[in-house]
Structures are given as C-alpha cells and as structure tokens.
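In: coordinates for the following, if possible.
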Amino acid sequence: LQGNHYFWWVSQTTTRLSTVTRQAILRGELGNQCSNYLAKTNGLT
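Out: Down below sits the predicted model:
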C-alpha cells in the first residue's frame, strides 16, 4: 500500500510539474511576442 501511494504521489507531482512548466513556457512565449510587438510599434527594431 505504501509503495502504491508513493507511485501515485510521484505521478501526481510529475503531472503537476509538467503542467506548470507548459504554462510557464506558454507565458514566456506570450511575453516575448508582446515585447516584440511593443518594440516594433515603438520603432525600436
């Protein structure tokens, strides 16, 4: 029972981490696109 609980915890944590990582990557991509857009509209590029 202890081993099963451990594996369940690991899978839950791994899923949560991958979701957070994916969200962070998407947020970073959006941030890059926004800053690129602002740079273009401000004539910095």
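
In: could you use CA atoms for every contact and neighbour count after this?
Out: Noted.

In: just the helices in this protein please.
Out: The residue ranges that make up the helices of the chain, judged by DSSP state H, are 2-41.

In: point to the residue nearest the middle of it.
Out: Within the chain, one residue has its C-alpha closest to the average C-alpha position: by Cα atoms, centre = their mean, that is residue 24, at 2.3 Å.

In: and this one, please, so the two structures can be compared:
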Amino acid sequence: MSEHERPEHQPKGTFVLIMVFFAVFVLFYYLNWKALLATWPVS
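Out: Predicted structure coming up:
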C-alpha cells in the first residue's frame, strides 16, 4: 500500500475542496448582497 492510499490521508483533499467551495460561496454571497444594496437602496 503506497502512502497515497493510506486511509488517514484520504479525507484531506476532500476537506480542502469543501473549504475552497465554501470560501467561494461566501464570497459570491457577499458580492451579491453588495451589488443588491448598490442597485436597490433601502430606506
């Protein structure tokens, strides 16, 4: 069994992928709110 097939190393790539997806989602959410507030002023 090579080092890349060991079970303790498998979840790390998935975790990094999830964190990248989450960061992109948060950035997209923030930019959408910023654009919404710029085009549709409240009050």
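
In: re the thing from before, where's the aligned partner of the residue nearest to the centre of structure 1 in structure 2 relative to residue 16 of structure 2, distance?
Out: When the structures are aligned by TM-score structural alignment, the residue of structure 2 matched to residue 24 of structure 1 is residue 22. Taken as Cα to Cα, to the nearest Å, the spacing of residue 22 of structure 2 relative to residue 16 of structure 2 amounts to 10 Å.

In: dump the residue contacts of the match of residue 24 of structure 1.
Out: Residue 22 of structure 2 is in contact with no residue at all, counting by Cα atoms under 8 Å, 6 or more residues apart in numbering.
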